[in-house]
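Visitor: Show me how the following folds:
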Amino acid sequence: MKVIKHLTLFLLLTLPVHAQNIMTSSPYSMFGIGEIVTGLYGSNSAMGGVSTGMRGTWLLNTENPAGLTGLDTLRLFAETSAFMKSESYQSKNGNSNAFTGNMSAFTLAGRIMPHWYMAAGLTPYSSVGYYFQSTEPLEGSPGSYYTSTFEGYGGLSKVYLTNAFMLGKNLSVGVNVSYIFGNTKLTESQSSISVENRMYTHAFYADFGLQYHRQIGKETAFTIGAVYGYKQRLSIENSIAIVYSSSETEESKRNTTQYLPQFAGIGGSLAYKKCTYALDYDFHQYSSLSSGDSRVKFRDSHKLRLGFDYSPNGYSSSSFWKRSSYKAGVNLSTPYLQINGQKGYTYRFSAGMGLPVTNGRINVALYYDKTQLNNDVYGQSTFGMTVSYTLSELFYKLKL
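Guide: Sure thing, here's the model as predicted:
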């Protein structure tokens, strides 16, 4: 019960501040609902983020909620994740660099009753974080210029409750019921005057998962899965204020509309002896989002993820390295942003290890992420590391 006590306290302390955490430094996070957060948490980050067809006795898979039914039935699990990354941005107007790091997710999971599994947690959904300056000529005054400073922070967080059910020996279904909320503040400053756009939104949401798992030999098993999330309207409360050096005037209040994009995915994994091979395909309908700028448009994204895991599966008396696991993955996708009509590509390479520790495991992933739009309109390169700590506690005495 110590795990429940301490980690539930951690979750309650983290909740109020999570929506304010800056998890990106991209100037294009000012558009839509911010930069969508992916690949910064979970024990499968080193495997390219594969999830749709993944399950395991220590895998807290809430990306496909049906995957929870693969957990060890005698244990309660808690998992927390953190990241750090160095980002570099390039465009025709110049280059910039930034370093960010933060806690990124928390999950508590386990079996409730035979055939019924649950999880609860907190993860980021999107993030806004940028700072840059622009110098323009002053109209009517040749040789004179003014400087504008643009700054923004905030984003959306997701609190979720996952339920998963085994409908038979091989088939599982699951649902994530989520509450998505967050604040964002965008500021444009000139001299002693600032214009602040403050936004707040919240909504309930649900997404669904399905898995079919089958053992086809003593050392061979396969899993196929599917996920789906519907398009959800977000009503965003906007207040615009003019801030002077010593006073503030609220100019207007109005509501705008954005959407959580519809998505669907299929995937599968094959476990053969000590190796696991996984493949996912995802589609996200980001074109339902509006940027508010004619030069920037959202477009639908297609993503292909491949992952590999080698686990020697050594006994508790075996060496440390035989009890560790070794992972690698590739993530290929089309960018969801289109700038000045230019499309491009995104890819990610990742590798890492799962390390045994007392009463748990630590999964470490290193990754390189690259986004490039045509004609050098925009480019982003990221070197990063994620760390996930999964803690377990025997819970069999209270099982129903």
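Visitor: contacts and neighbour counts: CA atoms only from here.
Guide: Fine.
Visitor: ok, how many other residues are close to Glu35?
Guide: 24 (other CA atoms under 10 Å).
Visitor: how far away is it from Leu234?
Guide: Distance, Glu35 to Leu234, using CA to CA, to the nearest Å: 16 Å.
Visitor: Look up the closest residue to Tyr326, ignoring the ones flanking it.
Guide: Met353 (4.6 Å; CA to CA, 6 or more residues apart in numbering).
Visitor: I meant Gln215, not that one.
Guide: Nearest to Gln215 is Ala221, by CA to CA, 6+ apart, at 4.2 Å.
Visitor: got the contact list for Thr382?
Guide: 85-88, 367-370 (CA atoms under 8 Å, 6 or more residues apart in numbering).
Visitor: for those residues, which one is nearest Pro65?
Guide: Nearest to Pro65 out of the contacts of Thr382 is Tyr367 (CA to CA; 25.2 Å).
Visitor: that older thread, what helix or strand is the residue nearest to Tyr326 on?
Guide: strand 344-357 (DSSP states H and E).
Visitor: quick one: that strand to chain centroid distance?
Guide: 14 Å (CA atoms, centre = their mean, to the nearest Å).
Visitor: I'd like the next helix or strand past that strand.
Guide: strand 360-373.
Visitor: Would you mark the buried spots in stretch 277-292?
Guide: Neighbour-count burial for stretch 277-292, counted by 16 or more other CA atoms under 10 Å, picks out 277-291.
Visitor: The stretch 151-300 of the chain: helices as residue ranges?
Guide: Taking DSSP state H, counting those that start in this stretch as the criterion, the stretch 151-300 of the chain contains no helices.
Visitor: I have a second one here; can you model it like the first so I can compare?
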Amino acid sequence: MIKYFPGLMILFWLMSITPTLAQRGHGSLYSTIGLGLPTYDNYGLAKRLGAVGAGVRSPYFLNTINPASQNSIGISNTFMLDVDVSYNQQKITTSDETISNNFSNLNHFSMWFRFSPKTTLSFGLSPVGVQDYSYSDTYYFEGFASKYVRIFKGWGNINKVYLNYATSLGSRISVGLRPSFLFGNFQKETSYLDQYAEGFLYRRRNSYSGVGAEAGFQVELLQNENGSLTFGTTGQWFSKLSGTGDSQVETYATSEVLYVADETDMDYELGSTVRSGLSFQNKSWLIGADFLYGFPTDDNEYSIANQVYSIGAEFIPNYFGTNLISQTSFSLGMNYDTGSIQMEGAKVSAYEVTSSIGIPLNRSSRISLGYKYRGMGETSIVSKESLNTITLNFTFGDTWFFRRKFE
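Guide: Predicted coordinates for the structure are as follows:
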């Protein structure tokens, strides 16, 4: 029991901080659109490979991109805990000013179990869309000469709790299914402050819930002593999110409630995606490329179809080696997103460059330290934004629930 204690403590810690997935006032100004910017399950292995994962089958890391990939973990593992946390340094440049922010996130966690050599099951929690912004302008009420500073803030996530089932159909084909429950709480505040820092605060709280499903398959097109070539495809669909909302107006200085609106019902549509990719793997190299197509939504006037092109590679000298250096992994990746929103006739595109080093703790556990640079938008649209991210990914594996045989 003692050797499992660190893993259990991490699990309890995650359960205690899960409600703090969203940050307040630190994020992209483009996340004001709809329910925020999509994440595309870009965590763990996918993040350090530049968001590649449709055709990737790793023996030592969970792949969050394709549900069919999660039975590729080495047969010696029967339990795995995967955690992804990050520290972010952000810079936002508009036509008027430059703002810098620093914040940290719990991005994703999952628990994985093997039930047979061919079948695995996992469950986890991760955000689907993230909204987090803060900006201000000058406002005049009709009939009043006084100038007010109007400050906008909004934060919230759409999160999913999922169950991932993966199994093999023969020696070269794997399929996976990932049903999910979606939920999220959003808060928006608009402050109107006069020259004496007094005024009014308008608050609105919205809650959403719904369901989703992802399905995928992977097939090994080529398999010999020199390596394997794998093709994978996955699709993601979400139901209409049903939601409720209420609002109120209060004084800024004393929080005296002046007006409360009745609760209203609303719904919202999230965009579906399809993704396909190829990967080549041998004893030392993993090289992959993905193409993602995102469908627009009718509920968002700024929503457009987008494409994401990703490429990545990982080198590990000898996963089965006997020393630290031979089992250490080195990763590089990049991707380009044509933009899922359009404003003033311009697409808000983005690109990322990633790198990582993975250090083994033992044969079935390792820690990965990664860096990601993300650039998005232009000042001619709303803002030019950059994000430097340091990521820690923990993968703890063991042979829990495995019945040993003794001679």
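Visitor: Any chance you could compute the TM-score here?
Guide: Once superposed, the chains reach a TM-score of 0.90 (TM-score structural alignment, normalised by the length of the first structure), with 392 aligned residues with a CA RMSD of 2.4 Å.
Visitor: quick one on the thing from earlier: give the aligned equivalent of the residue nearest to Tyr326 of the first structure in the second structure.
Guide: Taking TM-score structural alignment, Met353 of the first structure has Ile357 as its aligned residue in the second structure.
Visitor: Can you tell me how far its match is from Arg48 of the second structure?
Guide: For Ile357 of the second structure, the distance to Arg48 of the second structure - CA to CA - is 9 Å.
Visitor: Now the common contact residues for the two.
Guide: Contacts common to Ile357 of the second structure and Arg48, judged by CA under 8 Å, 6+ apart, are 331, 370.
Visitor: Mind checking which of the two has more residues around it?
Guide: Arg48 (31 against 18).
Visitor: ok, so what distance separates the more buried one from Tyr309 of the second structure?
Guide: 15 Å.
Visitor: I'd assumed Gln327 was in contact with the match of Met353 of the first structure.
Guide: No. Applying CA atoms under 8 Å, one finds Ile357 of the second structure not in contact with Gln327, separated by 10.7 Å.
Visitor: If we ignore the residues flanking it in sequence, what's nearest the counterpart of Ser290 of the first structure in the second structure?
Guide: Here Ser290 of the first structure is matched to Asn300 in the second structure, going by TM-score structural alignment. Setting aside the residues directly before and after it, Asn300 of the second structure is nearest to Gly34 in space (CA to CA, 6+ apart), at 6.0 Å.
Visitor: ok but the one you found is inside a helix, no?
Guide: No. Judged by DSSP: H, G, I helix; E, B strand; the rest coil, Gly34 of the second structure forms no part of a helix; its state is coil.
Visitor: can you give me how far the strand of greatest length in the second structure is from the chain middle?
Guide: Selection of the longest strand in the second structure by residue count, based on DSSP state E, yields strand 199-224. Chain-centre distance of strand 199-224 of the second structure: 9 Å, with CA atoms, centre = their mean.
Visitor: other SSEs contacting that strand?
Guide: strand 173-193, strand 227-238, strand 241-251 (3 or more CA pairs under 8 Å, 6 or more residues apart in numbering; DSSP states H and E).
Visitor: Give me the angle between that strand and strand 241-251.
Guide: 150 degrees (axes from the mean of the first three to the mean of the last three CA atoms, to 10 degrees).
Visitor: what comes up buried for strand 199-224 of the second structure?
Guide: 199-220.
Visitor: Then stretch 311-319 of the second structure?
Guide: Neighbour count says stretch 311-319 of the second structure has 311-316, 318-319 buried, by 16+ other CA under 10 Å.
Visitor: Any figure for the gap between the residue nearest to Asn300 of the second structure and Ser386 of the second structure?
Guide: Taken as CA to CA, the span from Gly34 of the second structure to Ser386 of the second structure is 21 Å.
Visitor: ok, now Met343 of the second structure?
Guide: From Met343 of the second structure to Ser386 of the second structure the distance is 19 Å (CA to CA).
Visitor: quick one: which of the two has more around it?
Guide: Ser386 (21 against 13).
Visitor: could you say which helix or strand contains the more buried one?
Guide: strand 384-398.
Visitor: counterpart of that strand in the first structure, which residues?
Guide: With TM-score structural alignment as the criterion, strand 384-398 of the second structure aligns to 379-393.
Visitor: Can you tell me how far the residue lying closest to Leu171 of the first structure once chain neighbours are set aside is from Ile266 of the first structure?
Guide: Spatial nearest neighbour of Leu171 of the first structure, excluding adjacent residues (CA to CA, 6+ apart): Tyr212 at 4.6 Å. To Ile266 of the first structure, Tyr212 of the first structure is 12 Å away according to CA to CA.
Visitor: Likewise for Lys303 of the first structure?
Guide: The value you get for Lys303 of the first structure to Ile266 of the first structure, if CA to CA is used, is 11 Å.
Visitor: Can you pull the residues that touch both of those two?
Guide: 281-282.
Visitor: Those two: which is more packed in?
Guide: When Lys303 of the first structure and Ile266 are compared for neighbours, Ile266 comes out ahead with 21 against 17, by other CA under 10 Å.
Visitor: Quick one: residues contacting Leu234 of the first structure.
Guide: 201-203, 257-260.
Visitor: how about 10 Å then?
Guide: Leu234 of the first structure makes contact with 33, 180-181, 200-204, 255-260 under the criterion CA atoms under 10 Å, 6 or more residues apart in numbering.
Visitor: Could you do Tyr40 of the second structure as well?
Guide: 46, 51, 64-65, 127-129, 236, 273, 292, 294, 308.
Visitor: which helix in the second structure runs the most residues?
Guide: Ranked by residue count, the top helix of the second structure under DSSP state H comes out as helix 5-17.
Visitor: got the angle between that helix and strand 384-398?
Guide: 140 degrees.
Visitor: Next, the residues that contact helix 5-17 of the second structure from outside, please.
Guide: 1-2, 80-83, 106, 108-111, 395-397.
Visitor: So which bit of the first structure is the following helix or strand past that helix matched to?
Guide: Going down the chain from helix 5-17 of the second structure, the next helix or strand is strand 37-38, by DSSP H and E. Alignment of strand 37-38 of the second structure against the first structure: residues 35-36, by TM-score structural alignment.
Visitor: mean deviation (superposed) between that stretch and the second structure, please.
Guide: For stretch 35-36 of the first structure, the mean distance from the matching residues in the second structure following superposition reads 2.2 Å, by mean CA distance after the TM-score superposition for the first structure.
Visitor: Contacts for that stretch next, please.
Guide: Taking CA under 10 Å, 6+ apart as the rule, stretch 35-36 of the first structure contacts 23-29, 124-129, 155-156, 336-337.
Visitor: now the match of Met353 of the first structure: how far from Ser329 of the second structure?
Guide: Distance from Ile357 of the second structure to Ser329 of the second structure, by CA to CA: 6 Å.
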